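Enquirer: whatever this is, show me its structure:
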Amino acid sequence: MNAPTPLHPTLKTVTERIVERSRETRAAYLAMVARSRKPGPYREGMGCANAAHAWAAMPVNDKLTLRAARAPNLGVVTAYNDMLSAHQPYENYPEQIRAAARAAGATAQVAGGVPAMCDGVTQGYEGMELSLFSRDVIALATAVSLSHNVFDAALCLGICDKIVPGLVMGALQFGQLPVVFVPSGPMSSGLPNDEKAKVRQLYAQGKVSRDELLKAEEAAYHGPGTCTFYGTANSNQMLMEVMGLHLPGASFVNPQTTLRPLLTRAAVQRAVALAQAAASGDVANSATMAEVVSEKTIVNAIVGLLATGGSTNHTLHLVAMARAAGVLIDWDDFAELSANVPLLTRIYPNGTADVNHFQAAGGMGFLIRELLSVGLLHPDVRTVMGQGLQAYAQEPWQDGSGPYAALAWRPVPATSGNTDVLRGVADPFSADGGLKLLQGNLGRAVVKTSAVKPQHRHVRAPAVVVDSQQELQELFKQGQLERDFVAVVRYQGPRANGMPELHKLTPALGTLQDKGFKVALVTDGRMSGASGKVPAAIHLSPEALDGGMIARVRNGDMIDLDCEAGRLLLEVPDQELAARPVQAPDLSAQHSGVGRDLFALFRQHAGRAEAGASPLLG
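Expert: Got it, this is the predicted structure:
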């Protein structure tokens, strides 16, 4: 028998630091979970009227099963709507889940629905200012859904940007339950993402018409399933798999394949088995939400994010998910791991391939096997498959066809099917994960460098200061940005206006960079999960409305942004900075309309970016 691979020393050091930092908060969380745990079925001992309400609308046979109080009852929390291409396939999942539960001798009910907004639709418009806080609304809605206390396990149906983090945060409040996350897969490949990006830049320059732009966008986003670029939605799917909350290999199987319903059925079967193990006190086979999401699991998630060049949004979301489990992480942890985790994928915007190409080249199973082989993942974690992460170094396949089709797993190929998309640890695309912490007198920020060419990673230039992305776009249209500059877009933090993404700035800034100008972005807002080729110091903390130094920057101030050195410096003497008056712009227009009035409490109580920017967790 082969000896286990020793852990990478950095992985070990960072994990130990997180465990120590989280000692009190993790203990408090686990104590809450212990108080909530009950022996036997969760509906057992309920008042007759309460129980009758819970299953009044169920078929007679399901009522008989529930009345016997022996079989598990599964709660389904769904983010279905048919405006999001990624979530449209969920329309018929409850029917599939109920049938699979009955076949396993159990029952299932839709416990509740959670909102699911699309950043692709709201990008650059007022609705985007609800986007980040929709995560916390989803966490609250998940808690409401599961609060009836009649479920022995849960299935969470969600994919996109804020939806999965919100579902995780809410489900962790029911850490005594097993929870399986059920994906629906990416859409098939359409117009390549790099070609779509070129058309966007041409439109920004006035060289193609709106009709041509729309045709390109429709060719890229053309059917059911997740958008195929590697933004936050697909980073979510990667995280759920490397954290052991998905079934192995479930993340990137297309919705229309015959393998997809087999994976959904298997997820139900796992939820039933885990509920039975929890009810019987079978500790060896138990995998409750609190057991699965541990300090080691969170470290594995950071490593997965770095090894794939994943979404910068997870320097917020993963922090918030961890805090919901009592685990405290910060950007130092990301940066230290990033310096030691190799980049193993090239998926747009870090390359030209999409997630379907990644899946075909070997996918998550290949990635996990490679990272395990050099001690860059904790193997000894609990997952919904049981003990250990080694089960995730496999890929699912369909054995047989028609009514005789069965789901099976097999080892992933020894070599990548496409080394332009996916590589092993012996030949990475780069030695580091491409996520850097920037520090200086402006505060702390993160920058994603995996898609930024080395010659663009250091920009020292005068500041162009604006208080909205629309202001900067207008300057671009007027031709006033044809020079070297650092765009300072401030009052975009969670307390100011909900921390919208600023992805609409990418075509303009990319165009100027292509013209040979040195350009960069500094903001207390977010960039898209598809952060691209322009160096962007984002999530700057403290934000302008929270006393951040970014509020004191003036037009023409020299800013030094050095991704390699980890430096973000405003070249103004401290004494002069301290003497500068700060006058916040009138933000009232950004606090009213499109539902923003309802989120005043969220803005007032939002935590700092490095703490996850949540109004629920501080």
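
Enquirer: every contact and neighbour count from this point should use C-alpha atoms.
Expert: Will do.

Enquirer: would you state the strands of the stretch 101-250 of the chain in chain order?
Expert: 107-113, 153-157, 179-181 (DSSP state E, counting those that start in this stretch).

Enquirer: kindly report the same for the stretch 351-500 of the chain.
Expert: Per DSSP E, counting those that start in this stretch, the stretch 351-500 of the chain carries strands over the ranges 382-383, 386-387, 394-399, 406-411, 435-440, 443-448, 458-466, 485-489.

Enquirer: the fourth one vs strand 394-399, what angle?
Expert: Inter-element angle recorded for strand 406-411 and strand 394-399: 140 degrees (by axes from the mean of the first three to the mean of the last three CA atoms, to 10 degrees).

Enquirer: centroid residue for the protein?
Expert: residue 236 (3.8 Å; CA atoms, centre = their mean).

Enquirer: to compare against the first, here's the next sequence to fold:
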Amino acid sequence: MNPAVSAVTDRIIERSRPTRQTYLSLIEREREGWIGRPRLGCANLAHAYAGTPEDREAMTTRHEAMNIGLVTAYNDMLSAHAVYYRYPEQMKVWAREVGATAQVAGGVPAMCDGVTQGYAGMELSLFSRDTIALSTAVALSHGTFEGAALLGICDKIVPGLLMGALRFGHLPMILIPGGPMPSGLPNKAKAAVRERFATGDCGREELLEAEIAAYHTQGTCTFYGTANTNQMMMEVMGLHMPGAAFVNPGTKLRQELTRAAVHRLAAIGVHGDDYRPLGACVDEKAIVNAAVGLLATGGSTNHLLHLPAIARAAGIVIDWEDFDRLSAAVPTVARVYPNGSADVNAFEAAGGMPFVIRELIGAGYLHRDLMTVAGDDLAAYGERPVIEGERLTWQPVLASGDETILRPADRPFSPDGGMRILQGNIGRACIKVSAVERERWVVEAPARVFADQLEVLAAFRNGELERDVVVVVRFQGPRANGMPELHKLTPPLGVLQNRGFKVALVTDGRMSGASGKVPCAIHCSPEALGGGAIGLIRDGDLIRVDAEAGTLTALVDADEWTARAPAAAPPPASGMGRELFGLFRGLADEAEKGASAILAGAGL
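Expert: Here you go, the predicted model:
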């Protein structure tokens, strides 16, 4: 193993020792005391299977055969989740092929950040992850399943599914992806139209036409944002069938991978000789692999929130310092939009995750000795799935099909992973520089302070930002308003940068996984609500965002800085259901711990 990866792994293991042992004791106790079908009363069993009379006899009498719970994020408002429409009925058939049964245990909400960006609904987005975790727990609480298939893809859905499922970690589980939509309008062309719209050089009709040409059918969006980063992580953690991440919907290969996942679930249950509980699969090495994969592929900054939350649900503690140390050592081997011009379909065609995993294992950056759902060696994920005749099989990936997209680990695009931790008198923040030109890594400019992203857009339209500027958007943290993404700011800030100005963003909120070329110091912690130092910044303060040195500093006299009173918080917003999430906001912990209310509330 690479020494830095080994050292971070050891650091996490040591830090997590008491909480991980508590977690392992929990899932062992749950396994031994699990209600299970043999222990359920007759009336309970009758209720459980009244909806599936075709499988009732097998479910009530053949307790040694697995009954698989399907937890689904299906809806037909999200392109990525619309593909799941017929999955349950297909999966029930495939379960019967191996003597098992399956039921839809429950549904989880799946909202689309692409729909809510810039609007009030976005303030529910991050806490939808906690809601999904709770919904997953409700679905699995009936005690009638010996394993589960988790059907979800997008931003908060996969983390939420795992956070809930890991509290049932004695059960074997497999994540079932649906795949990316075929390529439409290239992402760079879409971004160019957005910038033209921001400057008034095109109208709404042209913008809508471009957006529909980009997001044109079922499947995940084709840029490498949070949804597709989720799928990468499930591969390097060994929670998919190997190579399942980026196979398009509606193909024979996609169907056969889902069928293989159902068959595999039936083989790794507690009654067999290859028991693989989820809580044992998600260990410290798997969490490190997820972080390494994130850095090596230039993935979404949202996972600096999601991965710590997933880890905590399994009794593992990872912090931003771990990411920072890994980023200094792990090379960037992929360039996918917004870190390059290629989309995920081109990435898959060039070798995709099998190439990435093989290269990173070979160079010592990934732990291969994992308990995965497929076996005990992550090397199986270094082969790509193919259909030979009518049979699903896996073949080696010998070389990159396009070195503008994928490179070997010994000839990477960059020697590091492109994420930095910034620290200074403003607090602690994250910055992703893998898509930022090197000459823009340091920005020193006067602050313009806002408490709402709509105020930024108005100031841009009024010409008030036509200068070197550090845009500060505060009261966007989890406790203030649910930590929405501020992706609507990307086009106007990009326009200012294109005009030759030095521009940066500092915020205690989030940016989209699709964000790129503008330097953004995000997740600033402590957040403004409650007295975080970002609340001390005033218009005109000289701010230095320095990704080279890893600093985030207000260049203000120290005595004046400490004497300032924090800015007053705006009143809590209501409408669009935001008032219903007050409990979540009140309980949420800091960004570095995952910004979760339910984990904080549970004392995890």
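
Enquirer: returning to what we had before: closest to residue 507 of structure 1 out of the strands of the stretch 101-250 of structure 1?
Expert: Distance to residue 507 of structure 1, taken as CA to CA, is lowest for strand 153-157 among the strands of the stretch 101-250 of structure 1, at 33.1 Å.

Enquirer: whereabouts in structure 2 does the closest one align?
Expert: Mapped onto structure 2 using TM-score structural alignment, strand 153-157 of structure 1 spans residues 147-151.

Enquirer: do stretch 25-38 of structure 1 as well
Expert: Under TM-score structural alignment, the match for stretch 25-38 of structure 1 is residues 19-32.

Enquirer: tell me which residues in that stretch are buried?
Expert: Buried positions in stretch 19-32 of structure 2, judged by neighbour count with 16 or more other CA atoms under 10 Å: 19, 20, 23, 24, 26, 27, 30, 31.

Enquirer: okay if I get those as JSON lines plus distance to residue 247 of structure 2 and secondary structure?
Expert: JSON lines is the format used below for the buried residues of stretch 19-32 of structure 2 (distance: CA to CA, whole Å; DSSP: H, G, I helix; E, B strand; the rest coil):
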{"residue": "19", "distance to residue 247 of structure 2": "37", "secondary structure": "helix"}
{"residue": "20", "distance to residue 247 of structure 2": "34", "secondary structure": "helix"}
{"residue": "23", "distance to residue 247 of structure 2": "34", "secondary structure": "helix"}
{"residue": "24", "distance to residue 247 of structure 2": "34", "secondary structure": "helix"}
{"residue": "26", "distance to residue 247 of structure 2": "36", "secondary structure": "helix"}
{"residue": "27", "distance to residue 247 of structure 2": "33", "secondary structure": "helix"}
{"residue": "30", "distance to residue 247 of structure 2": "35", "secondary structure": "helix"}
{"residue": "31", "distance to residue 247 of structure 2": "34", "secondary structure": "helix"}
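
Enquirer: which of the strands of the stretch 101-250 of structure 1 sits most buried?
Expert: Among the strands of the stretch 101-250 of structure 1, the stretch with the highest mean neighbour count (mean count of other CA atoms under 10 Å) is strand 179-181, at a mean of 30.

Enquirer: with structure 2 superposed, average distance for it?
Expert: Once fitted to structure 2, strand 179-181 of structure 1 is off its aligned match by 0.4 Å on average (mean CA distance after the TM-score superposition for structure 1).
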